[in-house]
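Participant: any chance you can model this:
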Amino acid sequence: MQQPQKNIAEPFSSYQLLVIALLALLQFTIVLDFMVLAPLGDFLMKSLSISPKGFGLVVSSYAFSAGASGIMAAGFADKFDRKKLLLFFYSGFIIGTLCCALATNYEMLLGARIVTGLFGGVIGAISMTIITDIFAVHQRGRVMGVVQMGFAASQVLGIPIGLYFANIWGWHSSFLMIVILAIMIAIAILIKIKPIDKHLAIQSDKSAFLHLWHAVSNRSYQTGFIATAFMGVGGFMLMPFGSAYLINNINITEAQLPLVFMFTGLAAVVVMPLIGKLSDKVDKFMVFTGGSLLAVVMILVYTNLSPVPLWQVIVINMVLFMGVMSRMIPATTLTMSIPDLNDRGAFMSVNASIQQMAGGIAALCAGLIVTQRTKSSPLEHYDTLGIVVSALILLCIFLVYRVSVMVKKKDAVLKIPAKH
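Facilitator: Have a look, this model is predicted:
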């Protein structure tokens, strides 16, 4: 009975702490690049005369190109040093984000988002693979709790600062901010991170296509892919029109918008490490279920709001994102435990592709459900969107349960004395 406690409390080495810090900063830039698009939505829709359907396409274009890129990269994901692979795709992401900053019309922005997605969509998968390679199973919940804080940090720091820059220098400056930060992180990874290539010694598939086929045809892996697909659809539907909804329906001003995102992010900063630690100590599926039920209640409240004071909007958003974050960490940690070492890169790439494409479908569907008569009129049918998202979240509980059962069986075979 003492061994599990020892594993759970296993400390990180100084090098592992460095890896966690750099991956968290990297995740911050990737998430911010995607997340800042929604808060900038009102700026972009008005300055470039983009309709809700057109803006949904801008958001989904990143997701679809990221999905296609992940599938193409999956066969090669376990053929190279993971550090080199990470730097290659991160460099492309930086170039794509720079193109976003230089865009002057809708078509240029759409093209830039496609380029950014081609590179940025694979980076999350590579990061998750690196975490699985470097950290023991009993450490991964805590690692994910920190690395996924990139999402929270983008809310607390990135989005408010990005919106502040957008109000002063225009929306282009928000993307330039990401480019400058990403270049510094890339240099640090190049200098500080050691080669990550142990998987190269156990590769058996000579063909990249054959390696991809072995990953996608594996029944166990397919269970994880299906759960990820529905997680992606449910997770991305509300996001694209968040700022437009707050401004046009709840009467939040553009000056108040950064406060909403900042306090929402602060809530996530507090809750994510706690959820990470909890996921390492208790049943991950139960944590996921609790977060899902909280998210459903708050989504139904949020999407049916009438104009209310700013503080009420902030509180509702904070609780909503606590529920969302409580789903992300245990679900991601469970999914990371599915593949074997020699398939991790391929599995993570395919899984990320499915997540991105599901997000693209979600953004497109949201653009078809939500309508707006004029640039400044309230969004219509946002409450319908809330019902659809809630139903998908409830379905995900069943799908993640199947993943949880599978991971427990695998751990039992490997004789890992841990609670999952």
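Participant: please count neighbours and contacts with C-alpha atoms only from this point.
Facilitator: Noted.
Participant: which residues sit against stretch 114-122?
Facilitator: 30, 61-70, 73, 89-90, 92-97, 349, 352-353, 356 (C-alpha atoms under 8 Å, 6 or more residues apart in numbering).
Participant: and it, how far out from the chain's middle?
Facilitator: Relative to the centre of its chain, stretch 114-122 is centred 13 Å away, using C-alpha atoms, centre = their mean, to the nearest Å.
Participant: second chain to compare with the first, below:
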Amino acid sequence: MSRPTETFTLLSPRHRLLAGMTLALSNFMVVLDLTIANVSVPHIAGNLGISPDQGTWIITSYAVAEAICVPLTGWLAQRFGAVRLFTMSMLGFGLFSLLCGLSMTLGMIVACRIGQGLCGGPLMPMSQTLLMRIFPPQQRGRVMGLWAMTTMLGPALGPIVGGYISDNWSWHWIFFINLPIAALCIFSALTLLRPVETERVKLPIDYIGLALLVFWIGSLQIMLDIGRDHDWFGDPMIVALALMAGIGFCIFLIWELTEEHPIVDLRVFRHIGFTSGVFTLALCFGAYFAGIVIIPQWLQISMGYTATWAGLAASFVGMSAMVIAPIVGRVVGKLDVRLMISSGVLWIGAVTLWRAHWTTDADFWTVALPQLVQGFGMPLFMIPLTTLTLGSVRPEETASAAGMQNFLRTLAIAISTSIVLTGWGDGQRVSRNEMVGTLHPDATLADLTSRGFTQEQARQMVANLVDAQAMVVSMNHVFFIAALVMFAAAALVWLAPRPMAKVDTSSAH
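Facilitator: Predicted coordinates:
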């Protein structure tokens, strides 16, 4: 028999608070793992005796597995129940984290990272869905504010935590630190969340849909990850992967839309509020990640920052977001969410445009201040957008909608990362060639050699200066384009109809 709609009445206020903190913590752990391993790849590669290029498979394997599993969340929640799925996923995530830390070969750590990604994929949408189930409607805005803070803070803190652990302890501990958090979340789920378990529906397994999903997402993710190293479509293998992803995606769409029991419920896109919201989310997160990808690398490569200080400069966005998120959570039900979303996105776009004027003379606060200011706009974007998207679908579709929303965000991040790094690299080469064509370095070289530098040292100094300038010019171009994408996304959200009443999403299955 189905649970009552008012599932929040089954928990006491104290239990709701503890459960909410546990779910937010679980989301933070999974989001943190998206970036914590990035700065540790050189340490892992050196320890395992592999090349840095091989080491990137540690990141790729996790991203592919998570991208495949996230859209399956709705089907898995129906099949096993939301609380059971959360508990099983957390148990698997903790187990594979332990095995990742114990890995001694590339094959073992890649296999364990795949397991970690498969188990971690449902945790983000499930934490979101369960939060909506255990809190009453008037508190959900504030609760989603807490959830949004963990989503924003995780990627910013990942490089800091990963760099500090790798430099001062051992790379193994970037995985071991997940174990106590996983144990706490499992215990809390078993003791607190059982009363809000959802009904289990024994649906047939859509094996063809699952195979098509794995095929096209795997092909796309691998293409995005190795494309830059293989000259993109100049390499037949990249062309083949692109064709496989494109054809697989088209067949997948046709199959899932005509299948009686699809593995991924694409019918949620019939709700214009959900569709416009998730595409706004995808565009914004893609543009937002331009800064997360570029800024730490620029600070370390060109500006002489350590991994820890580079991560710290980028992390100020999370600090200011934590201050404003509770306030946004309180007013989200009182204002037109489209206006809040559009204002937040425009704010972030304006800050991104501010960054497009950096120079090589930028000091720490020149870099950190825009991050701090941007944080005030992030909750205005994240919290109302979640309310709009999940409030636009039917209650029984909430788990599928949450999974699809997180899937599109993950996919946007993957695509954005590849596009941004490629554009940044190509822009550097173009800018460098333009600078070299207009330079007249003879006087500078003569001055440097008169100061005791050899001819080769003088040339290298000039070359380094040109490279540094080309890097920052190209970065500014990327930020300018990212700002334009933000402004377009701010307009896109107005395609959604104005929410006329509060939609109860607590009965997600």
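Participant: which PyMOL command selects the buried ones in the contacts of stretch 114-122 of the first structure?
Facilitator: Buried residues within those, by 16 or more other C-alpha atoms under 10 Å, are selected in PyMOL with:
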select buried, resi 30+61+62+63+64+65+66+67+68+69+70+73+89+90+92+93+94+95+96+97+349+352+353+356
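Participant: among the contacts of stretch 114-122 of the first structure, which are in helices?
Facilitator: 30, 61-70, 73, 89-90, 92-97, 349, 352-353, 356 (DSSP state H).
Participant: for the helix or strand encompassing residue 210 of the second structure, buried residues please.
Facilitator: In this assignment (DSSP states H and E), residue 210 of the second structure forms part of helix 207-226. For helix 207-226 of the second structure, burial by neighbour count (16+ other C-alpha under 10 Å) applies to 209-210, 212-226.
Participant: got it, and stretch 68-84 of the first structure?
Facilitator: 68-79, 81-83.
Participant: next one: stretch 314-323 of the second structure
Facilitator: So stretch 314-323 of the second structure, judged by 16+ other C-alpha under 10 Å, has buried residues 314, 315, 316, 317, 318, 319, 320, 321, 322.
Participant: from those, which ones fall inside strands?
Facilitator: When these are checked against strands (DSSP state E), there are no matches.
Participant: adding distance to residue 332 of the second structure, write those out as CSV.
Facilitator: As requested, those are exported to CSV (distance: C-alpha to C-alpha, whole Å):
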residue, distance to residue 332 of the second structure
314, 27
315, 25
316, 24
317, 21
318, 20
319, 20
320, 18
321, 15
322, 16
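Participant: residue 356 of the second structure: which of the residues you listed is nearest?
Facilitator: residue 314 (15.5 Å; C-alpha to C-alpha).
Participant: residue 486 of the second structure against residue 345, yeah?
Facilitator: Yes: using C-alpha atoms under 8 Å, residue 486 of the second structure is in contact with residue 345, at 6.2 Å.
Participant: which residues do the two both contact?
Facilitator: With C-alpha under 8 Å, 6+ apart, residue 486 of the second structure and residue 345 have common neighbours residue 284.
Participant: what's the closest non-adjacent residue to residue 245 of the first structure?
Facilitator: residue 379 (6.2 Å; C-alpha to C-alpha, 6 or more residues apart in numbering).
Participant: residues near the one you found, how many?
Facilitator: Applying other C-alpha atoms under 10 Å, we find 21 residues neighbouring residue 379 of the first structure.
Participant: repeat for residue 199 of the second structure
Facilitator: Residue 199 of the second structure has 18 neighbouring residues, counting by other C-alpha under 10 Å.
Participant: who's more crowded, residue 486 and residue 345 of the second structure?
Facilitator: Just comparing residue 486 of the second structure and residue 345: by other C-alpha under 10 Å the higher neighbour count belongs to residue 345, 32 against 29.
Participant: corresponding residue for the more buried one in the first structure?
Facilitator: Superposed on the first structure with TM-score structural alignment, residue 345 of the second structure falls opposite residue 292.
Participant: enumerate every residue touching its match.
Facilitator: Counted by C-alpha under 8 Å, 6+ apart, residue 292 of the first structure has contacts 323, 324, 326, 327, 393, 394, 397.
Participant: check residue 244 of the first structure too.
Facilitator: 39, 41, 42, 379.
Participant: so which of the residues you listed hold up in the second structure?
Facilitator: Of these, not one is still in contact in the second structure (both residues aligned by TM-score structural alignment, their matches' C-alpha atoms under 8 Å).
Participant: present those as JSON lines; the columns should include distance to residue 144 of the first structure and secondary structure.
Facilitator: Shown next, in JSON lines, are the contacts of residue 244 of the first structure (distance: C-alpha to C-alpha, whole Å; DSSP: H, G, I helix; E, B strand; the rest coil):
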{"residue": "39", "distance to residue 144 of the first structure": "25", "secondary structure": "coil"}
{"residue": "41", "distance to residue 144 of the first structure": "29", "secondary structure": "helix"}
{"residue": "42", "distance to residue 144 of the first structure": "32", "secondary structure": "helix"}
{"residue": "379", "distance to residue 144 of the first structure": "35", "secondary structure": "coil"}
